[in-house]
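**Student:** give me coordinates for this.
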Amino acid sequence: MVLDMGTLYAVAAIASAVAGVLHLIPWLTGRLAPWAAWWGLGHIAVGGSSLMVAIFDVKSVAMPVFIPNILSVIGYAAVLQGVRVFERPQARAAPLLILVAIAAVPLFLSRDPQAFAGRIAYLCAVRACCDLAVAYVAVRMAQRQGLQNAWLMAFLFGATVPLFVGRAWLAATGRIGSTLLGPADDLASWLAASAIAFIVFRGFSLLLLDAERSHRSLADLACRDALTGALNRMGLAQLRQRLDGQVAVMMIDVDRFKALNDVEGHVVGDTALRLLAETGQMVLGQRGSLVRTGGDEFLGVMPRLSHEEARALADAIELRFDQEIGRCTALAPRPTLSIGLAEGAIADGFERLIAQADQAMYAVKRMRQGNRRAA
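**Tutor:** Modelled structure (predicted):
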């Protein structure tokens, strides 16, 4: 089967340009974050480079040969930066721009139209490095952020790495052929055609990731209390489905919360609730989740923790809240926490554990009220 390389380069140019425009326009209208600008401009640059190759044979003196080559390097680097910014919005562009400038120097100096094999080997090596870096960032996002579509991106970019490496090796050993365009059926051309096939499909992979991330953010918002960021009752229901075995729960209530609202206002009361949520989740960490069940009541859910371990965490939450609440209010006596604990098997009934923790919390509250009256 004979390949028409000129047509394939034109297809790659059109696909990259379309992907670039469809990312750049939403960024310009404020619908996408800055990662879309890098990704869009990168694909437009790659498409422009492929279009130049499709229209002008790079061996021709009609066009300086370094222009499409340098444009290709800039495009691939911009695509890589787009993925980096998508993963971490604060990712700096300066180090990558320095590497691009360094990588462009040999291409700028190599102007002999007949020495195109060496430039192809160099460009394929640069492209392989960029695609490998994108695949690495995609795997990292899949593992750290749980984005399942990142595995697809890793595959689409990782698959072209051996193709570019193989083409670079063929070019370096003088087996690239006598022309880039026109009919061809050698191994180097098939490697190029295979890489172009992946390039055509992967231009929209970051949009899939953005859609997945947005969907997860909306789902997370639906499961969290708007004021404190703790889980709400819907979040508790989802958490309940993942629980098995032993679990410890703590019911937390803010003492004198009504007095705080009445004397200093609801703004201070809201601040106290946010402080409790931040304190509770900080102490629990990965060992448990905090749920706002209503008003000033919170529920701590700690899978596979013993009663003693749960008690230590409850004491830590109470101590830290007592240390920090003074910054929110001058009310005397200051608000404190009453915490009740229960521990048992989920199979025996999660609601029963919550009821036991609630009873224990009210027992602590009655004991403290009795002590204050006695005092």
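**Student:** contacts and neighbour counts: CA atoms only from here.
**Tutor:** Noted.
**Student:** show me where this structure has its helices.
**Tutor:** Secondary structure of the chain (DSSP state H): helices at 5-28, 35-55, 66-87, 94-109, 116-144, 149-158, 160-172, 187-202, 205-222, 233-242, 257-264, 266-284, 307-324, 350-374.
**Student:** out of these, which gets nearest to Met251?
**Tutor:** Proximity to Met251, assessed across the helices of the chain by C-alpha to C-alpha, is greatest for helix 350-374 (5.5 Å).
**Student:** in that closest one, what's buried?
**Tutor:** For helix 350-374, burial by neighbour count (16 or more other C-alpha atoms under 10 Å) applies to 350, 353-354, 356-362, 364-365.
**Student:** can you lay out the helices of the chain as TSV showing distance to Leu337?
**Tutor:** Listed next are the helices of the chain as TSV, based on distance: least, C-alpha to C-alpha, whole Å:
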stretch	distance to Leu337
helix 5-28	47
helix 35-55	44
helix 66-87	39
helix 94-109	49
helix 116-144	35
helix 149-158	43
helix 160-172	58
helix 187-202	53
helix 205-222	27
helix 233-242	21
helix 257-264	10
helix 266-284	9
helix 307-324	6
helix 350-374	9
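**Student:** hey, which of those helices is tucked in deepest?
**Tutor:** helix 35-55 (a mean of 25; mean count of other C-alpha atoms under 10 Å).
**Student:** and it, how far from the chain's centre?
**Tutor:** 24 Å (C-alpha atoms, centre = their mean, to the nearest Å).
**Student:** stretch 7-18 now?
**Tutor:** Using C-alpha atoms, centre = their mean, the offset of stretch 7-18 from its chain centre is 29 Å.
**Student:** before we compare anything, build this one as well:
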Amino acid sequence: MLDLRTIYIVSAMTCSVLGIVQMIAYSSGRFERWLFWWSASGIVIGAGLFSVGLRNVLPDVVSVLIGNNLILVGYLLLIVSVRLFGGRPARWGLSWLILAVLSAPLILLWRDDASTAPRIAIFSLVCALGDLLVILEGIRLARQERLRSAWLVAAIYMPTAAIFAARALLAVTGWIGEGGLFGPGNGADAWLGLWAAPFLALRSIVINLMAAERAGNKLTYLADRDALTGVLNRGGLMRSYAGLEPGPVALMLIDVDRFKLLNDTHGHAVGDEVLRRFASSASLHLRSSDLFARHGGDEFVIVLRGCPVEKAVETAQKIRAAFAASLAEMEGLVVQPTLSIGVATEICGPGDLETLLQRADLALYARKRNGRDGIDTFEEDRQAA
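**Tutor:** Model (predicted):
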């Protein structure tokens, strides 16, 4: 027969050791505050499980009152750490208030030996609620940051939420707890504990997977971005373009006119500010699905998904107007840069990026031959002529 006390002690050691290891990792200074609270959660839950596991060995005030409430405090720290990881406020005051309300029945019932089953039911429901909150935070992170490992968090906490809910139901219906926590007739509770034990270990390390994935995503993001303007660089454009779904696209190749003269006259600091202002003003008229990249120097590329040539030209006009308005805020500009824009479209897109760039480049230089500061579109017949 399974020994529930042993399961408690082993689970306590697992949570405590993993919490201590993670606390050591936090002390390296490479992690943010969320890991401190996550580590503390494991240590506190481990201490609570150990106290409960020594029921009838330690005084009841330690094994029942303090042990159960330590586990609930650990759950509070767990939820706080996940919120901090997601960039949300901890809300300590509200959290402690909710914990006090939820733990009040356990405090009131701890002296009564006949109240073991009700205590188990209340405690298990509170833990199931804590697991549910972590699941919701995991789903939110998965959707907002596209962290695949956050879905794993939700998947790992779902079984333990179900186990705690089942334990509460068994306690309410009298299947467990009637003879005390470790009394006879609690085989079902032991089996639930056995099923929960491996998930407790997995739960302790899953946030590290999210941290590693987030760090990898950040490195990828930085590698794909232009440091000056914050838009995609050429490599980022190529990778993002390769991931586009089939459909019509329009590509704009944009050149900042008289940029070399601007640098020679006003200096590179002013030139950098002009490029930043262009990137900022152009972004105001782009959708989240569009691609915006610095192709090199004073040349930029914008890819509009599902956009006919007329709409692309309209967007280009808005960008020109926004850029001019932004430059009007800069005082003392002797050289006034403008925008020359070449537009090419692909109906059965996205097609080959280099081909689209070549077509847009032909349109761009046609615009430059005709006096700059305007928009030209690629036309096959005209280019052939």
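**Student:** quick one: TM-score?
**Tutor:** Comparison of the two superposed chains (TM-score structural alignment, normalised by the length of the first structure) gives a TM-score of 0.91, and 370 aligned residues with a C-alpha RMSD of 2.3 Å.
**Student:** and the counterpart of Gly265 of the first structure in the second structure, how many neighbours does it have?
**Tutor:** Matched across to the second structure, Gly265 of the first structure falls on Gly267, judged by TM-score structural alignment. Per other C-alpha atoms under 10 Å, the neighbour tally for Gly267 of the second structure reads 12.
**Student:** next: Asp381 of the second structure.
**Tutor:** Neighbourhood size, Asp381 of the second structure [other C-alpha under 10 Å]: 7.
**Student:** for the strand or helix carrying it, name the packing helices and strands.
**Tutor:** Secondary structure assignment for Asp381 of the second structure, by DSSP states H and E: helix 380-384. Judged by 3 or more C-alpha pairs under 8 Å, 6 or more residues apart in numbering; DSSP states H and E, helix 380-384 of the second structure has no packing partners among the helices and strands.
**Student:** on that earlier part again, which among the helices of the first structure is found nearest to Thr293 of the first structure?
**Tutor:** helix 233-242 (6.3 Å).
**Student:** helices and strands around the closest one, which ones?
**Tutor:** Using 3+ C-alpha pairs under 8 Å, 6+ apart, the elements in contact with helix 233-242 of the first structure are strand 289-294.
**Student:** okay, the strand it packs on sits on what stretch of the second structure?
**Tutor:** Using TM-score structural alignment, strand 289-294 of the first structure pairs with 291-296 in the second structure.
**Student:** mind listing what's buried along that stretch?
**Tutor:** Quick answer for stretch 291-296 of the second structure (16+ other C-alpha under 10 Å): 291-295.
**Student:** okay, now Asp244 of the first structure: neighbour count?
**Tutor:** So Asp244 of the first structure, with other C-alpha under 10 Å, has 12 neighbours.
**Student:** could you check how far it is from Ala259 of the first structure?
**Tutor:** Using C-alpha to C-alpha, to the nearest Å, we find Asp244 of the first structure at a distance of 39 Å from Ala259 of the first structure.
**Student:** cool, Ser217 of the first structure as well?
**Tutor:** Taking C-alpha to C-alpha, one finds Ser217 of the first structure at 36 Å from Ala259 of the first structure.
**Student:** ditto for Ala193 of the first structure
**Tutor:** In this view, Ala193 of the first structure and Ala259 of the first structure are 74 Å apart by C-alpha to C-alpha.
**Student:** distance-wise, check the most centrally placed residue in the second structure relative to Gly235 of the second structure.
**Tutor:** In the second structure, the residue lying closest to the centroid (C-alpha atoms, centre = their mean) is Glu145, at 3.0 Å. From Glu145 of the second structure across to Gly235 of the second structure, the span is 22 Å (C-alpha to C-alpha).
**Student:** excluding its backbone neighbours, what's nearest Gln317 of the second structure?
**Tutor:** Ile375 (7.9 Å; C-alpha to C-alpha, 6 or more residues apart in numbering).
**Student:** host element of that neighbour?
**Tutor:** strand 374-377.
**Student:** and for that strand, what's in contact with it?
**Tutor:** 309, 313, 316-317, 339-344, 360, 363-364, 366-367 (C-alpha atoms under 8 Å, 6 or more residues apart in numbering).
**Student:** and what of stretch 120-139 of the first structure?
**Tutor:** By C-alpha under 8 Å, 6+ apart, the list of residues contacting stretch 120-139 of the first structure reads 69, 73, 76-77, 80, 83-84, 87, 103, 150-151, 153-158, 160-162, 164-165, 167-172.
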